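> Below are the sequence and a predicted model for it; my questions follow.
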Amino acid sequence: MYFIFRILPIIIMIPLAIYFYFFIKRICLCIFQNINKWHKIICALLAVVFVLPASSFFSFWAVVVLHLFAFAIIMDCIFVIYKKFHMTNQIFLKVYQIGVIPILCLFLMLGYGYWNMKNVLKIHYSVTTHKTITQDYRIAFLSDLHFGNTMNKSELEKYCQDISLQKPDIVMLGGDIVDEHTTYQEMKEAFEVLGQIENQYGIYYVYGNHDQALYLNSPHFTPSQLKKSIEEHHISILLDSQVNIQDEMTIIGRQDRSLGEREDTQQLIKNVNHENFILMLDHQPVDLQKNNELHVDLQLSGHTHGGQMFPVGLITSVLGFGEMNYGYQAMSDMTVIVSSGIAGWGYPLRTGSHSEYVIVDIVKE
């Protein structure tokens, strides 16, 4: 892991720095016509200064550097085609040399990514069941808030009011509501607001891999402070445990698999009444086939962010990383819904998916 997160990024930065040296030098040549060795040294230093902060792959600056590199490479390819056909448009040549198009594309991407992160959509699904339930159930599902990254208290209050207007019977919080960057005060605010969502049968919560800030040596809050804040706002934490609703629906909340050993699903579900509608709440969309074979009716998950930055979601789907990236899937016995989350992690940008909260109607056939 040390090699992947420390050494590999530095190795990748070397060819990037070389590329941006020539990119910056080309701009200087366009402006000054001729440059001497001191200009070249300055270009090299600028390239290193520009690229070096991106050696942390999860930083905002890495997004800037990698996207500018991608846009510049695309422009290089267009220029090669341009030259191949012996075109001599001097305006196009100047535009290419000065690098204005990749830089403009970068700013457009950053603007769109910020807007797309902040623009939260309501996504609605309907799940039919043959189980004997005496009423239809409406579930509000919210995950991956990473509170403090892109949303403040007043914005969260607005979305919680919107969710309340949907008149949910049950509210599900699918983990990563807070993370390593959330302050103690922000953590308390998040659960204070979420606990105010109007509902009929309760608010239920499972931890994600970020909630307890275990990736930091000195987090802003402890796991016990987090637990206390959740529970004092009448939110029930499910850790490989279950709760029955109206003696006809069983909600099973899983401990996130990143948090260590967790109970085997088969053991967990052994004493569940299979006449009930069985809903599995698991932060990560895992064990899908197994849960399907165990006749779980519905699994709700988040974690993936739908591939927050393009082309991450596309790559993971094509290469088969993870069991499901986003959306709705009807299996032989189970329906799976994976949310892209109401916000995102690390930086306030989304280009590979949208922000959302999910409303699920469980309807008797």
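Received the coordinates, thanks.
> rest of the way, CA atoms for contacts and neighbours
Fine.
> For L349, the count of nearby residues, please.
For L349, the neighbour count with other Cα atoms under 10 Å is 26.
> Point me to the helix or strand that includes the closest residue to N149 other than its chain neighbours.
In this structure, N149 finds its nearest non-sequential neighbour in P348, 6.4 Å apart by Cα to Cα, 6 or more residues apart in numbering. When elements are assigned from DSSP states H and E, P348 belongs to no helix and no strand.
> what about versus this one:
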Amino acid sequence: MRSFFYFWSAVGVLLTGLYWLMYRRGFTFLNHAFVLCFFLCLPLLFCAVNVWGPSLAIEPRLLRPFAFLGGYWLAFFHYSVYAGILYILLRLAGLLAGNGAAWQHAYTLYAKGAFVVVMAILVYGAWNAVHPVVREVEHDTGKNLPQPVKIVLVTDIHLGSLFGRQYAVELTELINRQNADVVLFGGDQVDNSLTYLLREKSYEPLQNIINKYGVYGILGNHDHFDGRIQTELELFHSVGFHMLVDEAVDLPCHIHLVGLEDYRSEPRNPYLERLAGQDPGKANLLLEHQPRRFWEAEKAGYDLYMAGHTHGGQQAPLNFVTKRMYLLDYGSKKFGNMMGITSCGYGLWGSPVRIGSTPEIVVITLK
């Protein structure tokens, strides 16, 4: 994972000079050398927080402002790249047309407009990222359940450098307002390092989740990055989570629940079929982090397949990438007799900015 941060920070430093040259054409205050130095320091800050932050003896709450600043840079960089590509095309068109006074004026207007638009996207995306919604889904399993079962699905909370204890408090309050029978966590409880959770104990507020039949969780790809899986399992077990790693459990509400290990760790997982419930009177549910096995789950007889991982692209137009990668990168869809649900997640990775998706929990009513 460190190589990822090294690479993109290096790319960020190299491209910073290019979009600085573009933006300074529109606004004179950007011409100062200290502005360029500030821009150049941001990708280095992003790298430092993510690579060396966990090893520093600094309280997470003190490090968090720097994590946010580096994260905002990542979103600013992302959209500045698109603006820069269009600027280069505009300059090429102007070059072919002779670069007259009208074209010079057009370059300046574009630079001003691009900077304002990117900053507006950043501000909106930052606000959107911390205003979650509740998405509701109903599904008739055809299993004659004695009464409807309300499930709250929460995926990708990514506790770490960006979001910590207060974030978990707010999430717990939101879950408790739903009066859930069962609460499911769909992986990526941890962002990149377990150290932040151990120092801040950001997992502790989750012990206050109110439910009837239990809180269950699985592992995601980010949960494996730190390499301390057993420690993570023990932490969440201590706050009342039943962590399912290729395991199944039968709930009193006539539900057979299966939780699988992350696809990256077990791309060919025999437990999908092996653990499928055989009782025709129980709803057969499968919880997996990455939404990759809808048809396999339908064939195995599951009534409901739940996943997360994609973040809905997190920042458009990356949602077009996730749409090409997964059969269902976000939303709800029937696959034969099975309902498939992919959540865009409650938390974030890398950048506290969401464009084109809104953080959510999913309330599923089974009948």
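Noted; the coordinates are in hand. None of these values were measured; they are calculated from a predicted model.
> Could I get the TM-score for this pair?
Superposed pair, TM-score by TM-score structural alignment, normalised by the length of the first structure: 0.78. Supporting alignment: 341 aligned residues with a Cα RMSD of 3.9 Å.
> Quick check: the residue nearest to N149 of the first structure vs G313 of the first structure, distance?
P348 of the first structure sits 17 Å away from G313 of the first structure, going by Cα to Cα, to the nearest Å.
> same question, L145 of the first structure
18 Å.
> got it, and V193 of the first structure?
30 Å.
> same deal with V206 of the first structure?
Distance from V206 of the first structure to G313 of the first structure, by Cα to Cα: 24 Å.
> So between those two, which is more surrounded?
More crowded of V206 of the first structure and G313, by other Cα under 10 Å: V206, with 26 against 20.
> Please verify my assumption that Y347 of the first structure contacts V64.
No: under the criterion of Cα atoms under 8 Å, Y347 of the first structure makes no contact with V64, lying 11.0 Å away.
> Contacts only, for the corresponding residue of the second structure for Q135 of the first structure.
Matched by TM-score structural alignment, Q135 of the first structure corresponds to Q147 in the second structure. By Cα atoms under 8 Å, 6 or more residues apart in numbering, the contact list for Q147 of the second structure reads K367.
> can you count the residues close to the corresponding residue of the first structure for L286 of the second structure?
Under the alignment (TM-score structural alignment), L286 of the second structure maps onto M280 of the first structure. Per other Cα under 10 Å, the neighbour tally for M280 of the first structure reads 19.
> ok, M280 of the first structure - contacts?
Counted by Cα under 8 Å, 6+ apart, M280 of the first structure has contacts I251, I252, G253, R254, V296, D297, L298, Q299, L300.
> so it, which of the three states?
Classification of M280 of the first structure using DSSP: H, G, I helix; E, B strand; the rest coil returns strand.
> Equivalent analysis for V258 of the second structure, please.
Following three-state DSSP, the label given to V258 of the second structure is strand.
> any idea how far it is from L95 of the second structure?
Distance from V258 of the second structure to L95 of the second structure, by Cα to Cα: 61 Å.
> Counting neighbours, go ahead and name the busier of the two.
Legend: neighbour count by other Cα under 10 Å for V258 of the second structure and L95, higher for V258 (26 against 12).
> Was I right to think that one contacts L287?
Yes: with contact defined as Cα under 8 Å, V258 of the second structure and L287 form a contacting pair (6.1 Å).
> Helices along the second structure, start to end?
2-26, 33-51, 60-96, 101-129, 165-176, 195-200, 229-238, 271-274, 294-299, 319-325 (DSSP state H).
> Can I get the ones you listed in JSON lines including distance to E136 of the second structure?
Formatted as JSON lines, the helices of the second structure follow (distance: least, Cα to Cα, whole Å):
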{"stretch": "helix 2-26", "distance to E136 of the second structure": "36"}
{"stretch": "helix 33-51", "distance to E136 of the second structure": "35"}
{"stretch": "helix 60-96", "distance to E136 of the second structure": "29"}
{"stretch": "helix 101-129", "distance to E136 of the second structure": "19"}
{"stretch": "helix 165-176", "distance to E136 of the second structure": "13"}
{"stretch": "helix 195-200", "distance to E136 of the second structure": "30"}
{"stretch": "helix 229-238", "distance to E136 of the second structure": "26"}
{"stretch": "helix 271-274", "distance to E136 of the second structure": "26"}
{"stretch": "helix 294-299", "distance to E136 of the second structure": "20"}
{"stretch": "helix 319-325", "distance to E136 of the second structure": "21"}
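> Just tell me which of these ends up closest to V362 of the second structure.
For V362 of the second structure, the closest of the helices of the second structure is helix 165-176, at 9.7 Å, according to Cα to Cα.
> which helices and strands sit right next to the closest one?
Judged by 3 or more Cα pairs under 8 Å, 6 or more residues apart in numbering; DSSP states H and E, helix 165-176 of the second structure is in contact with no other helix or strand.
> Not counting sequence-adjacent ones, nearest residue to the most centrally placed residue in the first structure?
In the first structure, the residue lying closest to the centroid (Cα atoms, centre = their mean) is H305, at 2.7 Å. Residue nearest to H305 of the first structure in three dimensions, not counting chain neighbours: S340, with 4.0 Å by Cα to Cα, 6+ apart.
> Now for that neighbour, how many residues are close by?
Counted with other Cα under 10 Å, the neighbours of S340 of the first structure add up to 28.
> Repeat that for E189 of the first structure.
Counted by other Cα under 10 Å, the residues lying close to E189 of the first structure total 19.
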